[in-house]
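Asker: The amino acid sequence is not available; the structure is as follows:
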């Protein structure tokens, strides 16, 4: 048994033939292709998840920034509106002389 294994190793070295023959080669190639596809899709999924998370993070940053600007603008508009109402009330004061005498 040992002699046959050694003899086959020497023959393979001398003849430079492929180590496998028949359907084993096609099966090995099929396994290799399957492995490569699994690795490609596994890396692809990881990359796509990373890109998706990066896009969501950027979206969150921009949304937060512009939401704060909108809130500040709304507050400014409300302050200006109340100031205009106060100015309107002050302009009406001289028209009513009774109100001036009470003050």
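Answerer: Yep, it's here. Just so it is clear, the model here is predicted, and its values are computed rather than measured.

Asker: okay, CA-based contacts and neighbour counts for the rest of this
Answerer: Will do.

Asker: State the distance from residue 44 to residue 10.
Answerer: Distance, residue 44 to residue 10, by CA to CA, to the nearest Å: 44 Å.

Asker: Kindly report the same for residue 67.
Answerer: Separation of residue 67 from residue 10 (CA to CA) stands at 77 Å.

Asker: pull the longest helix from this structure.
Answerer: When the chain is parsed with DSSP state H, its longest helix is helix 23-92.

Asker: ok, structure two:
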């Protein structure tokens, strides 16, 4: 979805780790997404022309607990994330 709306490839838009430059910090201090911050913040940064890069990290398998996303909730999550990204891109369609 991000590639379709922004023209840029992001392989993992759901990872929570972020490193930001001053421009991104200024933006996110004023407007940081509440509902699905990881993919929405990437879409917002891309639509506003900020640099977005990915760096590989080693992820370890979950040691305990359960994911909050599974079964029907995974479908609900994907629909809502898609709508949130579309909305971010639509609201900022002419911004740069």
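Answerer: Happy to help now that I have it. It should be emphasised that the depicted structure is a prediction, and the values quoted were computed from it without experimental measurement.

Asker: What value does the TM-score take for this pair?
Answerer: TM-score for the superposed chains, counting by TM-score structural alignment, normalised by the length of the second structure: 0.25, backed by 28 aligned residues with a CA RMSD of 2.3 Å.

Asker: Please state the offset of the longest helix of the first structure from the chain centre?
Answerer: 7 Å (CA atoms, centre = their mean, to the nearest Å).

Asker: Just the element for residue 42 of the second structure, please.
Answerer: helix 37-47 (DSSP states H and E).

Asker: Show me what that helix packs onto, helices and strands only.
Answerer: In terms of contacts (3 or more CA pairs under 8 Å, 6 or more residues apart in numbering; DSSP states H and E), helix 37-47 of the second structure is packed against helix 2-6, helix 72-91.

Asker: Including distance to residue 29 of the second structure and mean neighbour count, could these go into a markdown table?
Answerer: What follows is those, written out as a markdown table (distance: least, CA to CA, whole Å; neighbours: other CA atoms under 10 Å):
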| stretch | distance to residue 29 of the second structure | mean neighbour count |
| --- | --- | --- |
| helix 2-6 | 22 | 15 |
| helix 72-91 | 16 | 15 |
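
Asker: between the ones you listed, which one is nearest to residue 26 of the second structure?
Answerer: Smallest distance to residue 26 of the second structure across these (CA to CA): 17.4 Å, for helix 72-91.

Asker: tell me what the closest one is packed against?
Answerer: With contacts taken as 3+ CA pairs under 8 Å, 6+ apart, helix 72-91 of the second structure sits against helix 2-6, helix 37-47.

Asker: any idea which element residue 9 of the first structure lies in?
Answerer: Short version, using DSSP H and E: residue 9 of the first structure is in helix 2-15.

Asker: Tell me the buried residues in whatever helix or strand residue 23 of the second structure lives in?
Answerer: For residue 23 of the second structure, the host element (DSSP H and E) is helix 22-30. Across helix 22-30 of the second structure, burial judged by 16 or more other CA atoms under 10 Å covers residue 24.

Asker: tell me the angle that helix makes with helix 37-47.
Answerer: Using axes from the mean of the first three to the mean of the last three CA atoms, to 10 degrees, the inter-axis angle of helix 22-30 of the second structure relative to helix 37-47 is 130 degrees.
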